[in-house]
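S.K.: coords below, sequence missing:
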């Protein structure tokens, strides 16, 4: 049987290379011969694909035979029309692409499989056409089949891209759903869900809440309106690389390290930390230990109102800032004076005046906590360096 021409040496454009729109009698005879040889072409093409493409072992013979019939039908229709179809017109290519995608055959192998199939059809066109067509008609018929091959390639690649995008989107939604369920404490920890997220039953994880998505870390948008715009996720305890991802120039709250069964409780603690840290205007990565008593500032409204009313409301701003500087400087008057750029005696005078107005006692732990509490609430107490608060 004659060998098919090299596709790289064949014309790729239908302009000027397609047959006349009305098939000649000799061409009609060739088409009839191809149709009579359908079963033989089908069997030979299928055998050749199986022999040359191991990936096709997962494709049932009936399915591969059917795709060969579709290929031959497209070839015959193109010869009758005198023109190759446009890629978007190739329903046969779309069917083949979907079938192969569903069984996991890479697009490159699909294209090779089609080229193998069309080469068999091409060989029969040349063999059967030599006694029937003149040389010009035979060259045009050969060129037309390569145009069909190009159109098939374009359609299959486009369909695969669409299917892969849909598959990726579906997988992403499935991961998000599984992660939401785990963070809500309502997930059934089946092997499929764990594999989908790359999680282990034997590991401990920290739930986290972040103000924005964190690159490289799977997280989901919070559906808790009280959190505002926030994202929740999991990071493995002891994973220094994973924890490093969280340091992303934003407010991130990390819950307690727990097994997956406790992920819901870890998420709840992270949410509480996040709400407080963001309300305080903090940036960085924080845990419950970092915030400590500050977690109660926005949870105990009556206490906060009392402290603010006593230590800040109706008090001169200069006096309040002096007390804040004194606390920031470790209750060291000379350092506070240096920070405020005033004389030491000025700081002492202001502190005495503040004590007269509020009853503040610098030796009373309760008063110290109350003043810190009030200053944090109104945003006057300067945050410690972020590095001191990071996990």
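M.R.: Nice, I can see it. Computed from a predicted model, the values in this text were never measured in an experiment. Numbers count the residues shown, from 1 in each chain.
S.K.: C-alpha from now on. contacts and neighbour counts both.
M.R.: Fine.
S.K.: Name the nearest residue to residue 236, ignoring sequence neighbours.
M.R.: Closest residue in space to residue 236, ignoring its immediate chain neighbours: residue 205 at 4.3 Å, by Cα to Cα, 6 or more residues apart in numbering.
S.K.: how many other residues sit next to that neighbour?
M.R.: Residues lying near residue 205 (other Cα atoms under 10 Å) number 25.
S.K.: Give me the residue at the spatial middle of this structure.
M.R.: By Cα atoms, centre = their mean, the mean C-alpha position of the chain lies nearest to residue 172, the distance being 6.3 Å.
S.K.: Which strands or helices does the helix or strand that contains it pack on?
M.R.: Assigned by DSSP states H and E, residue 172 belongs to helix 135-183. The contact analysis (3 or more Cα pairs under 8 Å, 6 or more residues apart in numbering; DSSP states H and E) places helix 135-183 against helix 61-81, helix 91-102, helix 107-129, helix 191-197, strand 219-221, strand 231-236, helix 263-279.
S.K.: Alongside the first one, take a look at this:
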């Protein structure tokens, strides 16, 4: 029997001693391995020892793709949440122990150590390729889970039990409150809005779930997002505990519907729209108020538009004439004249509380609805 066979046999006989020793080094220095079963780690060490024994006998380093131990163990560790740099750190503990054993045995050690480094390169190449593939597969699976979770919330088909399981799989924190978000671009693709909301989520602590569903960007966020463009409506539900997310999505739907009818953009929740959310759905009332307050003024042509501008500014400034005049801007007497013409054309007094309510309704809602 030649020296390489003797060395391979001797190294093989030490596998049962090397495996627990290497395991001890790994768990002492790599925290992510605390959740990896000891039997899994020791089995991987024994398999690497067996690979090196074959390497010693043949004198040939196998191509990366044929190192099945690297593929199997790296896939397993990826599923166990071990980062790739920790996998390679653990591998170095294993090869270091094997190198020391070879040097201790002293049989053609230098040539074997040289082969061992070449094997390490091939092993590393295999792990990197598998881990990259696992990352892609994991990302795709996480995206699928996110979309199914959000679809279930959108169509109210997610039971309490399924919601808890799905939220846990997506790493949502049960102690944190979340709000539904539905972003609708008035034109163009939804992808830019999704990317911008993802960037905002990356800047905030906690986990967010976002996906493009149809023409909308739908999500669950632990924060109130900023506007993402001049032509995007972001409808928000209230911030609620995880089990109440369905309620948040119902509220976001109300805001989205009202905001779309009102031609709004920017970020809005129910408290921002207030009575306008309900008014946007009052079709018959909208028509009546439009006929009472808007149509007679609009019949005056361009001057009618100036009158409505004056009334809107007057109401927005809490009926303060000087402030409203500065907003437009016009002279206070000009503003008063336009307000008077509004009263003449509509037959309604702006000193009446009922008129103020109805005109606010008409200007804020009826002008935007059919």
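M.R.: Arrived safely. Being a predicted model, the structure only gives us computed values, none of them experimental.
S.K.: returning to that earlier point: hey, what's the angle from the helix holding residue 172 of the first structure to helix 107-129? Just curious.
M.R.: 160 degrees (axes from the mean of the first three to the mean of the last three Cα atoms, to 10 degrees).
S.K.: Relative to the whole chain's centre, how far out is helix 135-183 of the first structure?
M.R.: On the basis of Cα atoms, centre = their mean, to the nearest Å, helix 135-183 of the first structure sits 20 Å off its chain's mean C-alpha point.
S.K.: and if you look at stretch 325-343 of the second structure?
M.R.: 49 Å.
S.K.: cool, stretch 196-204 of the second structure as well?
M.R.: 8 Å.
S.K.: Not counting that stretch itself, show me its contacts.
M.R.: 207, 208, 210, 221, 223, 225, 228 (Cα atoms under 8 Å, 6 or more residues apart in numbering).
S.K.: would TSV of these with distance to residue 43 of the second structure and neighbour count be doable?
M.R.: Converted to TSV, the contacts of stretch 196-204 of the second structure look like this (distance: Cα to Cα, whole Å; neighbours: other Cα atoms under 10 Å):
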residue	distance to residue 43 of the second structure	neighbour count
207	35	16
208	37	23
210	39	22
221	42	23
223	45	17
225	48	18
228	51	21
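S.K.: Closest one to residue 295 of the second structure out of those residues, please.
M.R.: Relative to residue 295 of the second structure, the closest of those is residue 228; by Cα to Cα it sits at 34.8 Å.
S.K.: Compute the distance between the closest one and residue 192 of the second structure, please.
M.R.: For residue 228 of the second structure, the distance to residue 192 of the second structure (Cα to Cα, to the nearest Å) stands at 9 Å.
S.K.: one step back: would you list the helices and strands packed on helix 135-183 of the first structure in TSV and tack on distance to residue 48 of the first structure?
M.R.: Below are those laid out as TSV (distance: least, Cα to Cα, whole Å):
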stretch	distance to residue 48 of the first structure
helix 61-81	11
helix 91-102	17
helix 107-129	7
helix 191-197	38
strand 219-221	48
strand 231-236	50
helix 263-279	54
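S.K.: which stretch among the ones you listed comes nearest residue 209 of the first structure?
M.R.: strand 231-236 (4.6 Å).
S.K.: Go ahead and confirm the residue nearest to residue 236 of the first structure touches residue 259.
M.R.: Yes - counting by Cα atoms under 8 Å, residue 259 is a contact partner of residue 205 of the first structure at 6.0 Å.
S.K.: Report the outermost residue of the first structure with respect to its centre.
M.R.: The first structure, Cα atoms, centre = their mean, max distance from centroid: residue 345 (60.1 Å).
S.K.: what do we get in the second structure for that residue?
M.R.: The equivalent of residue 345 of the first structure in the second structure is residue 333 (alignment by TM-score structural alignment).
S.K.: Tally up the residues packed near residue 274 of the second structure, please.
M.R.: Count around residue 274 of the second structure with other Cα under 10 Å applied: 11.
S.K.: Quick one: map it onto the first structure.
M.R.: By TM-score structural alignment, residue 274 of the second structure lines up with residue 292.
S.K.: can you tell me how far that match sits from residue 365 of the first structure?
M.R.: Counting by Cα to Cα, the gap from residue 292 of the first structure to residue 365 of the first structure is 16 Å.
S.K.: quick one: secondary structure of residue 264 of the second structure?
M.R.: coil (DSSP: H, G, I helix; E, B strand; the rest coil).
S.K.: Between its first and last residues, how far does stretch 129-140 of the first structure reach?
M.R.: OK, stretch 129-140 of the first structure end separation, Cα to Cα: 11 Å.
S.K.: Wait, a helix at residue 34 of the first structure?
M.R.: Yes - according to three-state DSSP, residue 34 of the first structure belongs to a helix.
S.K.: Let me see the contact set for it.
M.R.: Taking Cα under 8 Å, 6+ apart as the test, what residue 34 of the first structure contacts is 76, 124, 125, 128.
S.K.: The third one contacts residue 30, doesn't it?
M.R.: Yes - assessed by Cα under 8 Å, residue 125 of the first structure is found in contact with residue 30 at 7.5 Å.
S.K.: Quick one: map residue 258 of the second structure onto the first structure.
M.R.: By TM-score structural alignment, residue 258 of the second structure lines up with residue 276.
S.K.: so what's its match closest to, chain neighbours aside?
M.R.: Leaving aside its sequence neighbours, residue 276 of the first structure sits nearest to residue 295 (Cα to Cα, 6+ apart; 6.0 Å).
S.K.: Can you name the residues that contact that neighbour?
M.R.: 272, 273, 276, 288.
S.K.: what do you get for residue 223 of the second structure?
M.R.: So residue 223 of the second structure contacts 178, 179, 204 (Cα under 8 Å, 6+ apart).
S.K.: pretty sure it is in a helix, no?
M.R.: No - per three-state DSSP, residue 223 of the second structure lies outside any helix segment and is coil.
S.K.: if I look at it, how far off is residue 112 of the second structure?
M.R.: When residue 223 of the second structure is compared with residue 112 of the second structure (using Cα to Cα), they lie 58 Å apart.
S.K.: what do you get for residue 228 of the second structure?
M.R.: For residue 228 of the second structure, the distance to residue 112 of the second structure - Cα to Cα - is 60 Å.
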